[in-house]
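**Q** okay, structure incoming, though there's no sequence with it:
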């Protein structure tokens, strides 16, 4: 199982990157850190700088077909940066076009809104995204984790770091690791 993790050069919520990353490794998979620019990414603990992580590849050098799934960590700034990058948005949309599963937590569905892939889907997120998701044609629910099977692919979403255990279990099952 090879899993892409897409984050902006800065702004990803550290625990929403590291916890799913470790879950993939613990399941025997290979996580791959992609970003839009640079050799490292700066993670955050809420609004404070946390650790930096080495980038494996730039998103412009990757194709969805190389992966079994995509994880989009949250953080307020991370998805806001990603949704302004055409290559990042196209990469995310490519997973949906190929019928590959995508997992997004917290504020990460903002990138899904920009990729125009929430229409007709049921998903959860950090509550402040509720209106954005509805305006983009999705149905927002307040659940710990939501798996939506629509248009030949799975979308796994969660609300916040407190939901990480359920999020990890759900996306691993959908990505083929059995949870």
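**A** Structure's in. What do you need? Since we're looking at a predicted model, the values are computed, not measured.
**Q** hey, let's count contacts and neighbours off CA atoms from now on
**A** Will do.
**Q** can you give me the helices for the protein?
**A** Assigned by DSSP state H, the chain shows helices spanning 14-26, 77-82, 86-97, 109-114, 130-135, 164-175.
**Q** possible to save the ones you listed as CSV with distance to residue 43 and mean neighbour count?
**A** Converted to CSV, these look like this (distance: least, Cα to Cα, whole Å; neighbours: other Cα atoms under 10 Å):
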stretch, distance to residue 43, mean neighbour count
helix 14-26, 5, 19
helix 77-82, 9, 22
helix 86-97, 18, 19
helix 109-114, 17, 25
helix 130-135, 24, 17
helix 164-175, 17, 20
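**Q** in contact with the most centrally placed residue in the chain, which residues are there?
**A** Nearest to the mean C-alpha position of the chain, by Cα atoms, centre = their mean, lies residue 72 at 1.3 Å. When contacts are counted by Cα atoms under 8 Å, 6 or more residues apart in numbering, residue 72 touches 5, 6, 7, 102, 103, 104, 105, 108.
**Q** I'd like the distance between the closest residue to it other than its chain neighbours and residue 39.
**A** Closest residue to residue 72 apart from its sequence neighbours, by Cα to Cα, 6 or more residues apart in numbering: residue 104 at 4.6 Å. From residue 104 across to residue 39, the span is 23 Å (Cα to Cα, to the nearest Å).
**Q** do residue 91 as well
**A** Taken as Cα to Cα, the span from residue 91 to residue 39 is 19 Å.
**Q** then residue 1?
**A** Relative to residue 39, and taking Cα to Cα, residue 1 is found at 24 Å.
**Q** circling back: of residue 104 and residue 39, which one has the most company?
**A** Between residue 104 and residue 39, counted using other Cα atoms under 10 Å, the more crowded position is residue 104 (27 against 15).
**Q** second structure follows, compare the two:
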């Protein structure tokens, strides 16, 4: 892991029921180990339930609802994958608006596995280099993304990854990018 320090950096983790547990916990631990802070944001307050592949996972306390959360209060955003969480988020207008604000504010956004589906529905993929779980790579292409089949793809503050197998590379990039701060390229996909 990197020696970079993320003190004073705050990561929003946007998830709903049915997220892939390791895709939330592993990056969360990486940011916290580097000195950063994390908050779980979801559609409603209470608890959200994880999956461990096809099995039920643990429950996680939601720190704030989308109604309460503001992109202004965070330095970066993480969208874990899983089969059900991205589906719930991509059809939620507040979730899409929350994600879009990070791009408008030129802040790093991290999405893994099926997480990039939220970016597709928020119209944030067109012209960007991305990756995702193999089953959604064609969806990313259809949305105008330039898909690369790599463990992690970085495009001006947008960091995407394929699956839990790639978490080592993904976590290292998350820490690096949150330490770097804002990226001018993030805004291009919103204003283009």
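**A** Structure received. The structure presented is a predicted model; accordingly, all values stated were derived computationally and were not measured.
**Q** now the TM-score, please.
**A** Remark: TM-score between the superposed chains equals 0.94 [TM-score structural alignment, normalised by the length of the first structure]; 173 aligned residues with a Cα RMSD of 1.2 Å.
**Q** quick one on the thing from earlier: what's the match for the residue nearest to residue 72 of the first structure in the second structure?
**A** Using TM-score structural alignment, the partner of residue 104 of the first structure in the second structure is residue 111.
**Q** list the contacts for residue 67 of the first structure?
**A** 1, 2, 3, 4.
**Q** what's stretch 31-44 of the second structure aligned against in the first structure?
**A** Aligning stretch 31-44 of the second structure against the first structure (TM-score structural alignment) gives residues 24-37.
**Q** go through that stretch and flag the buried ones.
**A** Applying a neighbour-count criterion of 16 or more other Cα atoms under 10 Å, one finds 24, 29, 30, 31, 32, 33, 34, 35, 36, 37 buried in stretch 24-37 of the first structure.
**Q** same check, this time on stretch 147-157 of the second structure
**A** The neighbour-count check on stretch 147-157 of the second structure (16+ other Cα under 10 Å) flags 147, 148, 151, 152, 153, 154, 156, 157 as buried.
**Q** the first one and residue 128 of the second structure, how far apart?
**A** Which is residue 147 of the second structure. Counting by Cα to Cα, the gap between residue 147 of the second structure and residue 128 of the second structure amounts to 8 Å.
**Q** swap in the fifth one?
**A** In this view, residue 153 of the second structure and residue 128 of the second structure are 10 Å apart by Cα to Cα.
**Q** same check on the third one?
**A** Distance from residue 151 of the second structure to residue 128 of the second structure, counting by Cα to Cα: 16 Å.
**Q** identify the residues contacting residue 21 of the first structure.
**A** Per Cα under 8 Å, 6+ apart, neighbours of residue 21 of the first structure: 5, 31.
**Q** equivalent analysis for residue 40 of the first structure, please.
**A** Residues near residue 40 of the first structure by Cα under 8 Å, 6+ apart: 9, 52, 53, 54, 55.
**Q** residue contacts, the residue mapped onto residue 133 of the second structure from the first structure?
**A** Here residue 133 of the second structure is matched to residue 126 in the first structure, going by TM-score structural alignment. For residue 126 of the first structure, the contact set (Cα under 8 Å, 6+ apart) comprises 105, 106, 107, 158, 159, 160.
**Q** residue 109 of the first structure touches residue 128, doesn't it?
**A** No - contact between residue 109 of the first structure and residue 128 fails when scored by Cα atoms under 8 Å: they sit 10.9 Å apart.
**Q** before we move on, back to that, I'd like the helices of the first structure laid out as CSV, including distance to residue 60 of the first structure.
**A** What follows is the helices of the first structure, written out as CSV (distance: least, Cα to Cα, whole Å):
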stretch, distance to residue 60 of the first structure
helix 14-26, 20
helix 77-82, 13
helix 86-97, 6
helix 109-114, 16
helix 130-135, 27
helix 164-175, 23
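**Q** out of those, which comes closest to residue 66 of the first structure?
**A** Nearest to residue 66 of the first structure, of all the helices of the first structure, is helix 86-97, at 10.3 Å by Cα to Cα.
**Q** who are the packing partners of the closest one?
**A** Contact here means 3 or more Cα pairs under 8 Å, 6 or more residues apart in numbering; DSSP states H and E; on that basis helix 86-97 of the first structure packs against strand 69-72, helix 109-114.
**Q** need the ones you listed in CSV with distance to residue 83 of the first structure, can you?
**A** What follows is these, written out as CSV (distance: least, Cα to Cα, whole Å):
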stretch, distance to residue 83 of the first structure
strand 69-72, 12
helix 109-114, 5
